[in-house]
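Peer 1: Coordinates for the following, if possible.
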Amino acid sequence: MITLYSYPELFGVADNNGYGLKIFAFLRLAGVPFEHRHVVDTSTAPRGQLPYIVDDGETIGDSETIIAHLVRRHGVQLDAELTQAQRDTALLVTRLLDDLYWVMSFSRWKDPAFWPAFTAAMRREHPELTDELLQQARDYNAQRYHYQGIGRYAPEAAYARGLADLAVLARLVPAEGYVFGPRPTSIDAAIYGFLANILFYEIDTPLRGFVAGQANLVRHCHAIHAAIAGKGG
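Peer 2: All right, here's what the predicted structure looks like:
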């Protein structure tokens, strides 16, 4: 049995981090049985990052490495019919989501306009998270943002980056079906991981305002959310 370790749920999504939710959705869409464990402490995680999986005693971190492992070990076929051009597009979108991650995280842990509402939601849904723990996480993230670069941006400049990323997704995601056709592939799981953590986020950041105004992004997010609901895992 595979065990997925990822951050706690929030606002009705299975993980409040885009990468963990991406793997959760991928496993559900692929029909691979797994156990899901929510953790906050990343000290024992590979490279100190979530998500990671333990599969028959083997620990694998990094969302892309996890997906490659699942394809190789468990024969997952979600992307089997993709052309090389589609695989290239999926890689480019994956890298775009890496950029969007920092802006989405910035809106929660860095921007003073939304920090109080975010921490209130976290404490409401996870009472075990004390003010001290949340502040420690905020301080840690502030250091990460500084060295990555996004922490040196004014909020409006940071959001401009994220909105540019979302505009690309709005032009890529079709009005019906999924990115590469009538069936979802791994890139749809990845996009959902981030869109769900923006759209279902009950705090009106500029990112949420944009996504909520794009009918195709809203439909795609709800379609994946419904597709993975109630499946085993």
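
Peer 1: all contacts plus neighbour counts: C-alpha atoms, from now on.
Peer 2: Will do.

Peer 1: Now the lengthiest helix in the chain: buried residues?
Peer 2: Secondary structure of the chain per DSSP state H: the longest helix is helix 84-109. Residues of helix 84-109 classed as buried under the neighbour-count rule (16 or more other CA atoms under 10 Å) are 90, 93-94, 96-97, 100-109.

Peer 1: And the residues you listed, which two are furthest apart?
Peer 2: 90 and 109 (28.3 Å; CA to CA).

Peer 1: Check whether residue 198 really touches residue 204, as I assumed.
Peer 2: No: assessed by CA atoms under 8 Å, residue 198 is found out of contact with residue 204, at 9.1 Å.

Peer 1: buried sites along the host helix or strand of residue 208?
Peer 2: Using DSSP states H and E, residue 208 sits in helix 206-212. Judged by neighbour count using 16+ other CA under 10 Å, the buried positions of helix 206-212 are 206-208, 210-212.

Peer 1: The structure of the following sequence is requested for comparison with the preceding one:
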Amino acid sequence: MDKPTLYSYPGLCGVADNNPFGLKVYAFMRLCNMPFEHKHILDTKNAPRGQLPYLTDGDQDIGDSDAIIAYLIHRYRLALDDGLSEQQRRLDYLLRRTLDDLYWPMSYSRWGDARYWPSFRNLVLAEHPQIAQGDMDAAHDYNQQRYYYQGIGRYQPEQIYERGIADLAAISGLLGDSAFIFGAAARSIDAAVYGFVANIYFYDIPTPLKQFVLACPNLARHCESVHARVR
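Peer 2: So this is what the prediction gives:
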């Protein structure tokens, strides 16, 4: 049987995908010890709904990170979340929606904030010389439009970061002193949290989000712990 193939954006700064949704799926599959191919791409024309990440498995093409994880759990009878209570599963869902909200301040800190955009652009161009600066500039302009129409781009930068920091603070508070979100064992929600926090923590860009993560030892510890298991 052919192995599933995960298509996602290129890695950066030592993490396997510079997009948190792709990194979430990658980390989940690694935590499950699944054999799979990982292909880094930029062209989304073959992706379901034109978005990365997506997974191919035989004749199946699955888009959306949560849908991919749900498919893999069902298709391969993965046991990572076995034993979670109904209350924990509800909290898992709410945390994923919190991470969806965090995506916008995190993305803005790279593409939208003029203070940090040059550093992010230079990191990408230095690590991936096949990417042209013109492509980065075009993506920058496209993302500026996304932020405006999504709504986050209509706020002042400090308001955008306040929102992202509130998301991170909620996650830190729930994690507390535990090794992982639901105790001593890593679950799929830990892969999801890692996907986002790693894309802040490992980047040498001093955004307010990075500064907040560095000030939360439990978030940094969690990120390092999952990173050691999935790299």
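
Peer 1: still on that earlier bit, give me the range in structure 2 that the helix holding residue 208 of structure 1 lines up against.
Peer 2: The alignment of helix 206-212 of structure 1 onto structure 2 (TM-score structural alignment) spans residues 208-214.

Peer 1: Quick check: residue 178 of structure 1 touching residue 220?
Peer 2: Yes: Residue 178 of structure 1 is within contact range of residue 220, at 7.1 Å (criterion: CA under 8 Å).

Peer 1: neighbour count winner among these two?
Peer 2: Just comparing residue 178 of structure 1 and residue 220: by other CA atoms under 10 Å the higher neighbour count belongs to residue 220, 24 against 20.

Peer 1: Now do the SS call for that one.
Peer 2: State at residue 220 of structure 1, reduced to three classes by DSSP: H, G, I helix; E, B strand; the rest coil: helix.

Peer 1: how about the residue nearest to the spatial centre of structure 1, what does it touch?
Peer 2: Nearest to the geometric centre of structure 1 sits residue 18, at 1.0 Å (CA atoms, centre = their mean). Residue 18 of structure 1 is in contact with 101, 190, 193-194, 197, counting by CA atoms under 8 Å, 6 or more residues apart in numbering.

Peer 1: Please pull up the equivalent of it in structure 2.
Peer 2: The alignment partner of residue 18 of structure 1 in structure 2, by TM-score structural alignment, is residue 20.

Peer 1: Next: residue 63 of structure 1.
Peer 2: Counting by TM-score structural alignment, residue 63 of structure 1 corresponds to residue 65 in structure 2.

Peer 1: For structure 1, just list every one of the strands.
Peer 2: Taking DSSP state E to define them, one finds strands in structure 1 at 2-6, 34-38, 52-55, 58-61.

Peer 1: closest one to residue 132 of structure 1 among those strands?
Peer 2: Ranking the strands of structure 1 by proximity to residue 132 of structure 1 (CA to CA) places strand 34-38 first, at 19.5 Å.

Peer 1: From the chain's centroid, how far away is that closest one?
Peer 2: Distance of strand 34-38 of structure 1 from the chain centroid (CA atoms, centre = their mean, to the nearest Å) equals 16 Å.

Peer 1: what range in structure 2 matches that strand?
Peer 2: Counting by TM-score structural alignment, strand 34-38 of structure 1 lines up with residues 36-40 of structure 2.

Peer 1: Show me the contact partners of that stretch.
Peer 2: Contacts of stretch 36-40 of structure 2 with the rest of the structure, by CA under 8 Å, 6+ apart, involve 3-11, 29.

Peer 1: Give the buried residues for that stretch.
Peer 2: For stretch 36-40 of structure 2, by 16+ other CA under 10 Å, it's residue 36.

Peer 1: returning to what we had before: right, and the pair among the buried residues of helix 206-212 of structure 1 with maximum separation?
Peer 2: Maximum pairwise distance in these, criterion CA to CA, is 10.0 Å, between 206 and 212.

Peer 1: if we can go back for a sec, would you convert the contacts of stretch 36-40 of structure 2 into CSV that also reports distance to residue 140 of structure 2?
Peer 2: Compiled in CSV, those are given as follows (distance: CA to CA, whole Å):
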residue, distance to residue 140 of structure 2
3, 35
4, 32
5, 28
6, 25
7, 22
8, 19
9, 16
10, 17
11, 18
29, 30
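
Peer 1: Great, nothing more from me.
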